[in-house]
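J.: Here you go, sequence then predicted model.
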Amino acid sequence: MRAIWKGAIAFGLVNVPVKVYSATEDHDIGLHQVHNADGGRIRYQRRCEVCGEIVDYADIDKAYEEDGRTVILTRDELKSIPAESSHEIEVVQFVPSEQLDPIMFEKSYYLEPDSKSPKAYVLLRRALEDTDRVAVVQFALREKTRLGALRIRDDVLVLQSLLWADEVREAAFPALETAVRISAQEREMSAALVDSMAGDFEPGQFTDDYQVQLRKLIDAKIEQGESLDTEQTFGAEAAEAGSGEVIDLMEALKRSLEKKRGGGGAAQADDEGKAPAKASRPSASGRSAASKGAGAKTTAARSTASKATASKDSAAKAPAKTAGKAAATEPVAKEPAKSRRKGA
């Protein structure tokens, strides 16, 4: 285990240095979202709604909104609050354990002695054992002031964070206020059912069947070869997605539109990979060259060097004369020539 926090328990005049560890962990199998068409990883971006830019975590602050006004709180301002930066677990009261409602328990942490001598740690543990009480404490963890309870589990001090009183909802259900008559026989039968199912609680007897079946499903798909090698399948694309450098679709569309508007007909044809090398000439000669190029493609078997240098009129007639054959022999050539004449 790795300590998530260091502090000290303030027990009257006694100071008990401790390391804090998470006492529990989630056993659920970690799943992430992918595109069902190609298995590509789905990732999320921290994008600003004002400027549209992707924001690094280091440039993110927190804010509070109320009545149409937003108050921005910087990290330094939050750290300046004394309670949030304190590493002290202050014992404020010792109470009987039965007075703590289990609904208030939130998360549990193990406390390890963090000094050369564990004497102060053992002294506090013995005090809790001898008095059969739980220590109510206040502490700060992950920028939040918390209420907690110190108790003992297997000779180790356990810190359990508690919900604040206003965080527990009131159970107000009108249906429970209705008078219900239960006969003595019904109560006896329910008590008998409870007795028949009575036993000692042993957590190890219970398993998470869903996670077991999910693990079996994953293993079966791997054995049957129904898996993808992420690096070989996606290569640089997967690495780029992992770095958070995702293409802005709106920006790409905007650039493409500006490029087409600025380039004109010949430039548009050049973008499509079908314009001749001399597409940068004035528009009239460019259209003539495009018409001659299209005619040369469809009449390659019968064209001669003299036809390639003919006048504008004869060059314009050439593609029209051979349009029928061009559609049969090379259907792709007809569409660009038609679109260029329309653009001209």
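T.: Cool, the structure landed. Numbers count the residues shown, from 1 in each chain.

J.: From now on I want contacts and neighbour counts done on CA atoms only, so please keep to that.
T.: OK.

J.: So which residue is dead centre in the chain?
T.: Residue closest to the average C-alpha location in the chain (CA atoms, centre = their mean): residue 44, at 5.2 Å.

J.: In a helix, it, correct?
T.: No: under DSSP: H, G, I helix; E, B strand; the rest coil, residue 44 sits outside any helix and is assigned coil.

J.: what's next to stretch 5-20, contact-wise?
T.: 3-4, 21, 87-91, 109-115, 120-121, 124, 141 (CA atoms under 8 Å, 6 or more residues apart in numbering).

J.: start to end distance for it?
T.: This stretch, stretch 5-20, spans 5 Å end to end (CA to CA, to the nearest Å).

J.: Then stretch 157-167?
T.: Stretch 157-167 end-to-end distance (CA to CA) = 25 Å.

J.: and that stretch, which residues are buried?
T.: Along stretch 157-167, these residues count as buried under the neighbour rule (16 or more other CA atoms under 10 Å): 157, 158, 159, 160, 161, 162, 163.

J.: Alongside the first one, take a look at this:
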Amino acid sequence: MRALWSGYISFGLVTLPVQLFAATEEHGAGMHQVHASDGARIRHRLVCERDGREVPRSEIAHGWEGLDGHTVVLLDDDLAVLPLPTRKTVDVLGFIQERDVDPVLYSKPYWVGAAGETGQRPYALLVEALARHGTVAVAKVTLRTRERLAVVRPRHGMLVLHTLLWPEEIREPDDLSSASPVTDRELELAELLMDQLVGVDIADLHDEYAAALEQLVVAKQSGGELAEPEEPVPVVDLIAALEASMRAAKERPTGSS
């Protein structure tokens, strides 16, 4: 793996050199944009709006627009000397219980690796201390052109850094809750059904979109048609639906999903 960021984790007076590595790799379905009438590829070009000229990536910089409408051009070399401590340091602000982090805040995970021999012992110490203390470290770090909130937690003897959204980035919804009452019998059956459906192994689950897309492509090429999946029917009799679900769950082979 190639390091995406190099710097330090700092907690109290302890500082250890680390590197961040991408922890995820999203898989696409292999599609690209084309012209619907002839299937030709659609290309996106970087064009200067002033002179209409296509601009190579080597000539692209960052722009900051002031209140007067004037744009200040910032190069990568300018951002490299940004007077921000978190530009090179994962600054640990404190330690909290993981359950106190609202899951809606989680953004992107990175593997954290110790950099060099001097980082090995404090890295091992932080992993073990977090595991024994049962907490996660809340920190701030600057990645690319943004300072991010983050948590650092142990996982299988290693550290994982999760960037978080800032609380003000969360869109609060209108009240989407339901005022409809439920009965004790409905709750009892729902809980029994949950007990029947325990034991899902996420590692065994896979994205089936690519396989479905392949079936669609084969059908299009052969002139055939695919049957649309049946649309779910809204529940009318909740008790009957829960009881039927219980029976189906009991008949389901062990380990099936």
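T.: Great, that's in hand. Only a predicted model underlies this, so the values are computations on that prediction, with no experimental measurement involved.

J.: Work out the TM-score between the chains.
T.: Scored against TM-score structural alignment, normalised by the length of structure 2, the superposed chains reach a TM-score of 0.74; 218 aligned residues with a CA RMSD of 2.7 Å.

J.: related to what we said a few turns ago, now, which of the contacts of stretch 5-20 of structure 1 lie within strands?
T.: When DSSP state E is applied, these are split such that 21, 88, 89, 90, 91, 109, 110, 111, 112, 113, 141 fall in strands.

J.: Let me have those residues in JSON lines, extended by distance to residue 81 of structure 1.
T.: Shown next, in JSON lines, are these (distance: CA to CA, whole Å):
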{"residue": "21", "distance to residue 81 of structure 1": "24"}
{"residue": "88", "distance to residue 81 of structure 1": "14"}
{"residue": "89", "distance to residue 81 of structure 1": "16"}
{"residue": "90", "distance to residue 81 of structure 1": "17"}
{"residue": "91", "distance to residue 81 of structure 1": "20"}
{"residue": "109", "distance to residue 81 of structure 1": "24"}
{"residue": "110", "distance to residue 81 of structure 1": "26"}
{"residue": "111", "distance to residue 81 of structure 1": "25"}
{"residue": "112", "distance to residue 81 of structure 1": "27"}
{"residue": "113", "distance to residue 81 of structure 1": "27"}
{"residue": "141", "distance to residue 81 of structure 1": "13"}
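
J.: Closest one to residue 210 of structure 1 out of those, please.
T.: The shortest approach to residue 210 of structure 1 among those belongs to residue 109, at 26.7 Å (CA to CA).

J.: quick revisit: which of the buried residues of stretch 157-167 of structure 1 sit farthest apart?
T.: Using CA to CA, the buried residues of stretch 157-167 of structure 1 reach their maximum pairwise distance at 157 and 163, which is 19.4 Å.

J.: which residues of structure 2 does stretch 119-126 of structure 1 align to?
T.: Mapped onto structure 2 using TM-score structural alignment, stretch 119-126 of structure 1 spans residues 121-128.

J.: likewise stretch 53-63 of structure 1?
T.: Stretch 53-63 of structure 1 maps onto residues 53-63 of structure 2, going by TM-score structural alignment.

J.: about what we covered before: okay, and which of the buried residues of stretch 157-167 of structure 1 map to strands?
T.: Using DSSP E, the members of the buried residues of stretch 157-167 of structure 1 that fall within strands are 157, 158, 159, 160, 161, 162.

J.: what lines up against the first one once you look at structure 2?
T.: Structural alignment places residue 157 of structure 1 opposite residue 159 in structure 2 (criterion: TM-score structural alignment).

J.: Isn't its match up against residue 114?
T.: No: the pair residue 159 of structure 2 / residue 114 is not scored as a contact, 9.3 Å apart, by CA atoms under 8 Å.

J.: Return the distance of stretch 197-208 of structure 2 from the chain's centre.
T.: 18 Å (CA atoms, centre = their mean, to the nearest Å).

J.: Let's verify residue 28 of structure 2: helix, strand, or coil?
T.: coil.

J.: now do the one 10 residues further on
T.: Residue 38 of structure 2 carries the three-state label coil when classified by three-state DSSP.

J.: all helices for structure 1, in order.
T.: In structure 1, helices defined by DSSP state H lie at 75-79, 82-85, 119-131, 184-196, 209-223, 230-234, 236-242, 249-271, 283-298, 305-308, 312-321, 323-329, 331-343, listed in chain order.

J.: Make TSV out of those and add distance to residue 153 of structure 1 and mean neighbour count.
T.: Formatted as TSV, the helices of structure 1 follow (distance: least, CA to CA, whole Å; neighbours: other CA atoms under 10 Å):
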stretch	distance to residue 153 of structure 1	mean neighbour count
helix 75-79	33	12
helix 82-85	28	15
helix 119-131	10	15
helix 184-196	29	10
helix 209-223	28	11
helix 230-234	44	13
helix 236-242	42	13
helix 249-271	55	13
helix 283-298	86	20
helix 305-308	96	11
helix 312-321	92	16
helix 323-329	86	15
helix 331-343	79	15
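
J.: Rebuild those as JSON lines, extending it with distance to residue 12 of structure 1.
T.: Shown next, in JSON lines, are those (distance: least, CA to CA, whole Å):
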{"stretch": "helix 75-79", "distance to residue 12 of structure 1": "26"}
{"stretch": "helix 82-85", "distance to residue 12 of structure 1": "19"}
{"stretch": "helix 119-131", "distance to residue 12 of structure 1": "11"}
{"stretch": "helix 184-196", "distance to residue 12 of structure 1": "46"}
{"stretch": "helix 209-223", "distance to residue 12 of structure 1": "46"}
{"stretch": "helix 230-234", "distance to residue 12 of structure 1": "57"}
{"stretch": "helix 236-242", "distance to residue 12 of structure 1": "50"}
{"stretch": "helix 249-271", "distance to residue 12 of structure 1": "61"}
{"stretch": "helix 283-298", "distance to residue 12 of structure 1": "92"}
{"stretch": "helix 305-308", "distance to residue 12 of structure 1": "103"}
{"stretch": "helix 312-321", "distance to residue 12 of structure 1": "100"}
{"stretch": "helix 323-329", "distance to residue 12 of structure 1": "96"}
{"stretch": "helix 331-343", "distance to residue 12 of structure 1": "89"}
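
J.: do you know which of those helices lies nearest residue 168 of structure 1?
T.: Taking CA to CA, helix 82-85 is the member of those nearest to residue 168 of structure 1, at 22.7 Å.

J.: counting contacts, what elements does the closest one pack onto?
T.: Judged by 3 or more CA pairs under 8 Å, 6 or more residues apart in numbering; DSSP states H and E, helix 82-85 of structure 1 is in contact with strand 133-141, strand 144-153.
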